[in-house]
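Undergrad: only geometry, no sequence info:
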């Protein structure tokens, strides 16, 4: 599936586009960062975070999230009534229970301990790997 593009018209007639990938089994961390930004730009992130009761904004935030979900997940979450419930269900599915999250954090810690610079690696390669491990750990809490 291709990227989801959300267009927003700026005051004064211009428009901006934000590209958000469809959620997959491997891109949850990046997906959450991008979809959170889409929701903030559309001024509905607070509703997702706090479950504010505003049906029009709830519909908008839910629609934005659903646009970035694969069909199979959409069928599973389609009956949830609020964007916060959808967000929490996705988070639970991809982060799992506390035990799974702890296991993933331990795996990341092991990956960090095993990280060594090879002769062919550049400083940028190592920095990228460290940043990736850090981002994944941050996402897991």
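TA: Good, I have the coordinates. Keep in mind it's a predicted model, so treat the numbers as computed, not measured.

Undergrad: going forward, measure contacts between C-alpha atoms and count neighbours the same way
TA: Noted.

Undergrad: now do the same end-to-end measure for stretch 22-35.
TA: 10 Å (C-alpha to C-alpha, to the nearest Å).

Undergrad: if you could redo that for stretch 76-91, that was the one I meant.
TA: End to end - C-alpha to C-alpha - stretch 76-91 spans 14 Å.

Undergrad: in what helix or strand does the residue nearest in space to the middle of the chain lie?
TA: The centre of the chain sits closest to residue 32, judged by C-alpha atoms, centre = their mean, with a distance of 1.1 Å. For residue 32, the host element (DSSP states H and E) is helix 28-41.

Undergrad: on contacts alone, who are the packing partners of that helix?
TA: For helix 28-41, the elements it packs on are strand 15-20, helix 45-50, helix 55-67, helix 123-140, judged by 3 or more C-alpha pairs under 8 Å, 6 or more residues apart in numbering; DSSP states H and E.

Undergrad: alright, now check it against this:
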């Protein structure tokens, strides 16, 4: 089946790292990446070439111009003015890298800063597992776009070691059932997300349990009828006693007045 490539991705001056990844794949799909990376030139034809050799040489010779067209059409007119003097696709690629990625020293400093951010990422108590994993992957993908290798196993290890105590039972269960060094991040997140959903459903089905759990976190809550702390009216064990005590006090007051 024939496959027609779409137009090349266009770089307008922002998100250079994303454009680089897309453009590299685009050039590879057209068998043009080698002339960009290595500034490839086909060897000259030998004497008395056959027609097939002449055709192949012509195709190899035009690859440089095809790659140059792809790169020129892959930028806006404002960016094109920076590369229009470049005569080879490799020169264009390096010029854009120099203008928008910075020096190797600058890039390495960015990688170090992102690595520090990754190590300092912690899950908040109010945060869901998917929200936390999204924050982690934002940092990881930024690092990868800078050309730095970042393995999935390192991300999984980070998630497992930094999870709050409420996930401890699930992690222990996963450790018993399989090797966590081979588990994917998506599989781990989905397992923990399923645990979160089950707990949320149980709280909806048994709201009294949710009130009691809240009371543990807020012992300063006082139920005004029984004057005790740590719970509310819905789960008060003494709420039936309060009206009886009030009745006794009221009857005593009436007897006193009659006397």
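TA: That came through fine. Quick caveat: nothing in here was measured; it's all calculated off a predicted structure.

Undergrad: just to revisit the earlier point, roughly how far apart are the residue nearest to the centre of structure 1 and residue 124 of structure 1?
TA: Applying C-alpha to C-alpha, the value for residue 32 of structure 1 to residue 124 of structure 1 is 25 Å.

Undergrad: and for residue 86 of structure 1?
TA: Distance from residue 86 of structure 1 to residue 124 of structure 1, by C-alpha to C-alpha: 37 Å.

Undergrad: looking at these two, which is more packed in?
TA: Neighbour count, other C-alpha atoms under 10 Å: between residue 86 of structure 1 and residue 124, residue 86 has more, with 22 against 9.

Undergrad: what span of structure 2 lines up against stretch 72-92 of structure 1?
TA: Per TM-score structural alignment, the counterpart of stretch 72-92 of structure 1 in structure 2 is residues 78-98.

Undergrad: what comes up buried for that stretch?
TA: Using 16 or more other C-alpha atoms under 10 Å as the test for burial, stretch 78-98 of structure 2 gives 80, 83, 88-93, 96.

Undergrad: and those as a markdown table, adding secondary structure and distance to residue 63 of structure 2?
TA: Formatted as a markdown table, the buried residues of stretch 78-98 of structure 2 follow (DSSP: H, G, I helix; E, B strand; the rest coil; distance: C-alpha to C-alpha, whole Å):
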| residue | secondary structure | distance to residue 63 of structure 2 |
| --- | --- | --- |
| 80 | helix | 20 |
| 83 | helix | 18 |
| 88 | coil | 11 |
| 89 | helix | 10 |
| 90 | helix | 12 |
| 91 | helix | 15 |
| 92 | helix | 15 |
| 93 | helix | 15 |
| 96 | helix | 20 |
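
Undergrad: farthest-separated two in those?
TA: The span of the buried residues of stretch 78-98 of structure 2, defined through C-alpha to C-alpha, is set by 80 and 90 at 14.9 Å.

Undergrad: the strands in structure 2, which residues?
TA: For structure 2, applying DSSP state E gives strands covering 222-223, 228-229.

Undergrad: deepest-packed of those, please.
TA: strand 222-223 (a mean of 17; mean count of other C-alpha atoms under 10 Å).

Undergrad: which bit of structure 1 covers that one?
TA: Using TM-score structural alignment, strand 222-223 of structure 2 pairs with nothing in structure 1.

Undergrad: now swap in stretch 177-189 of structure 2 and tell me
TA: So stretch 177-189 of structure 2 is aligned with nothing, judged by TM-score structural alignment.

Undergrad: quick one: end-to-end distance for that stretch.
TA: End-to-end for stretch 177-189 of structure 2, by C-alpha to C-alpha: 16 Å.

Undergrad: kindly report the same for stretch 23-32 of structure 1.
TA: Start-to-end, stretch 23-32 of structure 1 (C-alpha to C-alpha) is 9 Å.

Undergrad: list the buried residues for it?
TA: Buried residues in stretch 23-32 of structure 1, counted by 16+ other C-alpha under 10 Å: 23, 28-29, 31-32.

Undergrad: redo these as a markdown table? Include distance to residue 55 of structure 1.
TA: What follows is the buried residues of stretch 23-32 of structure 1, written out as a markdown table (distance: C-alpha to C-alpha, whole Å):
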| residue | distance to residue 55 of structure 1 |
| --- | --- |
| 23 | 25 |
| 28 | 27 |
| 29 | 28 |
| 31 | 25 |
| 32 | 23 |
